[in-house]
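Enquirer: Prediction below, plus the sequence it came from.
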Amino acid sequence: MALIVMMLHVVAHAMMRHFFDAPIYGTNELVAYWYLPAVALLGIPAAQLRNEQITVSLLVDRMKPMSALIFKVFGCVLGSIIALGFAWFGLGEAMEKMEIRATAGVVDIVAWPVYFLVPIVFVLLAILYVIDMVMSIRARAPEVDLVAGTTAEHETEEDSAL
């Protein structure tokens, strides 16, 4: 949604600048300080939820399911710790920006609320890692679909030939 709004805003800005010589005030700052952080940060937990992040599973695909599950649990614990670390440091930065009432560049567009996206997104990511880990342990399967709550099926060569 933020991507569509950003696109419409930038197009309207370009049209106003070109046809009426009156660009929309603060477009560059709104894009840089509001739209892009929202698009980039909200995509992180969305990718985790849909299991669409980039993975290199060369080693894990060759393991027995229980060994792969152990690696999955380790990865989820490590991912949660790292995400909570980013959230903690992001919260400190957001609090500092709130105290000084940070604005976007040299214009007076308020920018400090966007900094709170970092801790919110990374706490959400840590929660998703924990949910993924718990569901994997309960299913005794290394890959689960967080949305459907079922184990993910691997496509075999026979399936792809059909």
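Expert: That came through fine.
Enquirer: rest of the way, CA atoms for contacts and neighbours
Expert: OK.
Enquirer: now the residue most central in space within the chain, what's its secondary structure?
Expert: When CA atoms, centre = their mean is applied to the chain, the residue found nearest the centroid is I44 (1.3 Å). Three-state call for I44 (DSSP: H, G, I helix; E, B strand; the rest coil): helix.
Enquirer: residue ranges for the strands of this structure, please.
Expert: Along the chain, the stretches classed as strands by DSSP state E are 144-145, 150-151.
Enquirer: contacting residues around the last one?
Expert: Outside strand 150-151, the residues that touch it by CA atoms under 8 Å, 6 or more residues apart in numbering are S136, A139, A141, E143, V144, D145.
Enquirer: Presented hereafter is structure B, for comparison with structure A:
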Amino acid sequence: MQTLDNFLGRLGRWLAWAAVACLVLMMVEVCLDVAGRFLLSMPMPSTLEIVSEWWMPALIFLPLLNVEWRDENIAVDILHQRLNPRWRAACDAFALLCFGLFLWLIAYAGFEQAMRAARQGEFIVGMIPVITWPPRFFLPVAGCLTGLLCLVRALGAVRVAVTGRGGYLPNTLDSKGSHLG
């Protein structure tokens, strides 16, 4: 399980870097659009469509796996932090299973929509036609991979809840995969 967790962590970092590249490209595109609009009276064609259909979904969905792998989702743990480690692990296992199931359901629905868009060759007509079906796959891919990570982490949390040993989050493991505390 630790090997799969580490693989998903590396993949999550690559996807986060892809999102960073999309952010840079989006900033360059918007700056060129604004400069062209005000300096040359020639805006870049279909900037709004490209930003909203390509760059924004990439920025939202591509880093999702990395955020979950690093355990950086927003959490309110007023009671959670007061539980003993085994009960905390049991609560985490339940939450991870629920979140993973939710992500898989969203990914399934997103995959159906992405396949429909791909079959139709979906595009938007702005100043130039913008193909919009490829970024529809960002949600199902990110949701499926993050759901898989949640399952792996939930199994680790169940092991901690039952045995009191092991870890399931990167910040609770030492270099040998043992629980730190």
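Expert: Okay, I see it. From a predicted model like this one, the values you see are computed outputs, not experimental measurements.
Enquirer: one step back: contact partners for the residue nearest to the centre of the first structure?
Expert: V121, L125.
Enquirer: Please repeat the previous calculation with a cut-off of 10 Å.
Expert: E52, Q53, V121, F122, L124, L125 (CA atoms under 10 Å, 6 or more residues apart in numbering).
Enquirer: what do we get in the second structure for it?
Expert: I44 of the first structure maps onto L64 in the second structure, with residues paired by TM-score structural alignment.
Enquirer: From T163 of the second structure, how far off is that match?
Expert: Remark: distance between L64 of the second structure and T163 of the second structure (CA to CA, to the nearest Å) = 30 Å.
Enquirer: and the equivalent of H9 of the first structure over in the second structure, how far is that from L103 of the second structure?
Expert: By TM-score structural alignment, H9 of the first structure lines up with E29 in the second structure. As for E29 of the second structure, its distance to L103 of the second structure is 31 Å (criterion: CA to CA).
Enquirer: Compare neighbour counts for these two and give me the winner.
Expert: Between E29 of the second structure and L103, L103 has the larger neighbour count (other CA atoms under 10 Å), namely 22 against 17.
Enquirer: Could you find the closest non-adjacent residue to the more buried one?
Expert: Residue nearest to L103 of the second structure in three dimensions, not counting chain neighbours: G143, with 5.0 Å by CA to CA, 6 or more residues apart in numbering.
Enquirer: my guess is the one you found meets A107, correct?
Expert: Yes - taking contacts as CA atoms under 10 Å, G143 of the second structure lies within contact range of A107: 5.0 Å.
Enquirer: what is in contact with those two at once?
Expert: With CA under 10 Å, 6+ apart, G143 of the second structure and A107 have common neighbours L101, F137.
Enquirer: picking that back up, for the strands of the first structure, which one ends up most surrounded?
Expert: Mean neighbour count (mean count of other CA atoms under 10 Å) peaks for strand 144-145 among the strands of the first structure, with a mean of 19.
Enquirer: so where in the second structure does that strand end up aligned?
Expert: Alignment note (TM-score structural alignment): strand 144-145 of the first structure is matched to residues 169-170 of the second structure.
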